[in-house]
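**Student:** Quick one: sequence and predicted model below, then my questions.
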Amino acid sequence: MKVIRDAIHGDIVLDEFALRIVDTPEFQRLRRITQLGLAYLAYPSARHTRFEHSLGTFWLAKKIAENNRDTVEGAVAYAALLHDLGHYPFSHTLEALYGSHEENTRRALKEGEIRDVIGERYSLKEFLSLLKHPIVSGDIDADRMDYLVRDAYYTGVAYGLVDLDRLIRNLRYDGEKLIIGQKGIMAAQSLLLARSMMYPTVYQHHVSRIASAMLIKAVELERIREKEVATMDEVDLIARLRGSERDEVRELVKAIDDRRLYKRIVYTNEEFKNVEELKKALEDEFNHLAILDYPPKPKFEEKNAFVEGGQRLSNVSPLVRSLVELKDTHWRWGVYAREDVREEVRQFVMDFLG
């Protein structure tokens, strides 16, 4: 057994099996994967990693499981510990190029030392199925309980106050889904409220969006294969880009290093249909000097959580309904350009949009 002191949850206790998982090279790699990618360019203290988030998710999942001993198998907490194993460098940033980290997590669990450790207790098939368990990946799960509170703490914003203990005490697993008890509704509401506030202020902050778009463009131009980037950490990736044979790749990564980011030419929440056409037109005219960033809209899955009595959270909470209705108001897409060509790009986009 080992006790780890965590800034969010206090003492996190790892049993011998959890400790063996944590000590594998695959899990230790998460120390070098930042939780919020390039958000530290806007929030300098946001340097926390997937490593401590995974420990926190494990701890919360274990608490939920202990409160539901009759219906939850113990392996769920270990699945929660490993739910982010496959994250690419800078977390979600590179999923725009390589797809979901979840599939890479499944691949990572099938290879290397981590597979041997898991195999001592569980079949790989059994363990992989638990990655989709509602406690690990559901409408109200241990993952988002940890990251919302943790991200708020490390960015310093005042939106992560959630009564996790009360919420956990009032979560019941019926064998198929997690159900929020009546006494846990307020805590569940605060979780969704925290996410709705974190979305525009942190997760979609324009500085983070611009830097991420520049990094994606650099990796795209460098043509790194998915199999290679899947095992990289952020030190590996940045070293590769800094040493690139392509001038434009080195230029982009140096601009990120020096925080000389591209400027916003378009930044709007008006939907646009011809995304691929505009992207290609910008690439043909300006190469890497202008970038289109069109992120997916937020989903806010928490609204679908079941409440005691068989209804969804959005049906019993007017606050949740309002937050869901407002969720698209903070969504933005943008065109960004290097400062010396911003006026040319602005005119080009205006002509394109007619």
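**Tutor:** Here it is on my side, so go on.

**Student:** Could you use CA atoms for every contact and neighbour count after this?
**Tutor:** OK.

**Student:** Show the contacting residues for residue 195.
**Tutor:** With Cα atoms under 8 Å, 6 or more residues apart in numbering as the criterion, the residues that contact residue 195 are 148, 159, 300.

**Student:** Correction: the previous question concerned residue 73.
**Tutor:** residue 65.

**Student:** ok so, going back, nearest to residue 189, of the contacts of residue 195?
**Tutor:** Distance to residue 189, by Cα to Cα, is smallest for residue 300 among those, at 11.7 Å.

**Student:** about what we covered before: how about JSON lines for the contacts of residue 195, with neighbour count, distance to residue 335 and secondary structure added?
**Tutor:** Supplementary listing: these in JSON lines, determined by neighbours: other Cα atoms under 10 Å; distance: Cα to Cα, whole Å; DSSP: H, G, I helix; E, B strand; the rest coil:
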{"residue": "148", "neighbour count": "19", "distance to residue 335": "28", "secondary structure": "helix"}
{"residue": "159", "neighbour count": "20", "distance to residue 335": "29", "secondary structure": "coil"}
{"residue": "300", "neighbour count": "15", "distance to residue 335": "25", "secondary structure": "coil"}
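
**Student:** Pull up the distance across stretch 302-313, start to finish.
**Tutor:** End-to-end distance for stretch 302-313, by Cα to Cα, to the nearest Å: 8 Å.

**Student:** List the buried residues for that stretch?
**Tutor:** Residues of stretch 302-313 classed as buried by neighbour count (16 or more other Cα atoms under 10 Å): 302, 303, 305, 306, 307, 308, 312, 313.

**Student:** ok, and here's another one to check against it:
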Amino acid sequence: MKSLLSRYIVTSDPVYGYIKIYDHEVSILESEAFQRLRRIKHLGVTDYAYPGATYTTFLHSIGTAHIVENMVREVLVKADVSYDDIERYVVLLRLILLLHDVGYGPYTYVFEEAILEPRQLTHEGMGARIAEEFSEISVGIEKALRDYGYTYKHVIQAINSRNIDNWPFRSQINSEINEKVLFHFFKGAFSANTIDRVLRDSYYTGAIRSVIDWRKLLYYTLPYEDGVVFDSRATDILEQILITKMRLLLHVYYDSEVRSTSIFCRNVLKKLDQEKLIDFDAIVRDVYRYLTLDDYTIFSIENVRYVKEVKSFTYGRNPYVACIEYYVPREKYFKTDIDINEIKRIVVERIRDCGTEIDVDSDLFIDVLNHLMKLIFKEREYEISTRYGDGSIVKTKIYDFLPTLFNCKVVAFRVYVKRTLSDKVCNMRYKIISSIDNEIGVY
């Protein structure tokens, strides 16, 4: 069988230099569904605070394919996997990573939270449907994988895998390892997806100026049982990735302008949904209609573009501003859940006590970092297996790393209000914080 990896084109990438696109992938990349990803900013509305954060899901997808190819080659060769098998897994994993985010809607995570999640849907599930129902993609997958014994259904199931129990590939690769190891290249704390996000988010936002030697991490990663183990000489890179991810969380993803714009955009989408200005129920049932939505088209629909909130969002007129930040000691941060409703009650009462009327539903909202932390670190229970020079292997949960990555105090939540109320609320911020301490003692 002629190698599928012998013919390719080379394209430039600002993060990796040069990356390959193989001939058998071109028909998939040129499909309408994949080209749509050029019109979806992967960081959603982050560019409202970080103007450089405009890279697309298209770019992220080919970046993760590049990373996963290097992972497969570097890690599997250490287990004496044959060249033919390595090639097979390179072809397979690249297709999975290319398509893993093809189901994102406009503004990525904002659309998912506002439209997909209330309907018990995910972008992975939408992506699996697109890969199945869009013939340009399913036929392209079939042609690439038929000689390896896989079908497009294997790729669909892999895209939908939320954990290793759902991973469709479980056969023995050789006497040492099985195909479950491939899941850790796809998802997890140090997966291809995570590494590309950390590198690309840092580069395009300009917020984190650190160089992560991801290739060194691959050199010191070995297949082990159903997963991977890291040589202790790679500990510095593991820590660097976690630290960078945490810095991105605190300074980019939880930036006050990013969060307020995200929530404003979410509220606009919910308004369009509730008032049936866009029939999202019909759209999510029909992948062809779903593919017509991107960052540019969704707010350009005839009966939508003149809605007051849509115009405000389009012209960057975010009505909310952060007035209160509530800090807590680092060591107590992970031990208590925050009652948003109780905090909102106290804030509203103190504002009204000062003679200012406020609408609970539209004039303010509370944003909790702990909630965002759980979304960003979904793999917080993921175990890092580290092998030391004496042959011993020590397992550590990522969750145990997190407290050491924070400063001495952490923002537990923020209170945002309409800009028209910001001066009055800011003037009473210390009174409100004191009331929260006295009445509920969050920590």
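**Tutor:** Yep, it's here. Computed from a predicted model, the values in this text were never measured in an experiment.

**Student:** circling back to that earlier point, the buried residues of stretch 302-313 of structure 1 in helices, which ones?
**Tutor:** By the criterion of DSSP state H, membership of the buried residues of stretch 302-313 of structure 1 in helices covers residue 313.

**Student:** thinking again about what came up before, so which of the contacts of residue 195 of structure 1 hold up in structure 2?
**Tutor:** By both residues aligned by TM-score structural alignment, their matches' Cα atoms under 8 Å, these still in contact after alignment to structure 2 are residue 148.

**Student:** which residues does the residue sitting nearest the centre point of structure 1 contact?
**Tutor:** Nearest residue to the geometric centre of structure 1 (Cα atoms, centre = their mean): residue 92, 5.2 Å. Residues touching residue 92 of structure 1, when contacts are defined by Cα under 8 Å, 6+ apart, comprise 36, 37, 101.

**Student:** Looking at those residues, spot the one nearest residue 329 of structure 1.
**Tutor:** Among these, residue 36 lies closest to residue 329 of structure 1 (Cα to Cα), at 21.9 Å.

**Student:** Please work out how many residues are found near that closest one.
**Tutor:** Counted with other Cα atoms under 10 Å, residues neighbouring residue 36 of structure 1 total 24.

**Student:** repeat for residue 297 of structure 2
**Tutor:** 12.

**Student:** aligned partner of it in structure 1?
**Tutor:** Counting by TM-score structural alignment, residue 297 of structure 2 lines up with residue 236 in structure 1.

**Student:** How about the contacts made by that match?
**Tutor:** For residue 236 of structure 1, no contacting residues are found, by Cα under 8 Å, 6+ apart.

**Student:** how much space is there between it and residue 188 of structure 1?
**Tutor:** Look at residue 236 of structure 1 and residue 188 of structure 1: by Cα to Cα, they are 39 Å apart.

**Student:** so where do the strands sit in structure 2?
**Tutor:** 8-13, 17-22, 221-224, 227-231, 320-329, 364-368, 383-387, 393-397, 409-418 (DSSP state E).

**Student:** Quick one: closest of these to residue 185 of structure 2.
**Tutor:** Ranking those by proximity to residue 185 of structure 2 (Cα to Cα) places strand 227-231 first, at 9.2 Å.

**Student:** name the helices or strands packed onto that closest one?
**Tutor:** helix 183-186, strand 221-224, strand 383-387 (3 or more Cα pairs under 8 Å, 6 or more residues apart in numbering; DSSP states H and E).

**Student:** what about residue 145 of structure 1, neighbour count?
**Tutor:** If you count neighbours by other Cα under 10 Å, residue 145 of structure 1 ends up with 24.

**Student:** Residue 328 of structure 2 now?
**Tutor:** Neighbours of residue 328 of structure 2 under the rule other Cα under 10 Å: 16.

**Student:** Wait, it touches residue 407, no?
**Tutor:** No: under the criterion of Cα atoms under 8 Å, residue 328 of structure 2 lies out of contact with residue 407, with a separation of 10.4 Å.

**Student:** quick revisit: just send the contacts of residue 195 of structure 1 back as CSV, with distance to residue 60 of structure 1 too.
**Tutor:** Compiled in CSV, the contacts of residue 195 of structure 1 are given as follows (distance: Cα to Cα, whole Å):
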residue, distance to residue 60 of structure 1
148, 13
159, 20
300, 20
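
**Student:** How about residue 191 of structure 1, nearest residue that isn't a chain neighbour?
**Tutor:** Using Cα to Cα, 6 or more residues apart in numbering and skipping residues adjacent in sequence, the residue nearest residue 191 of structure 1 is residue 162, 5.9 Å away.
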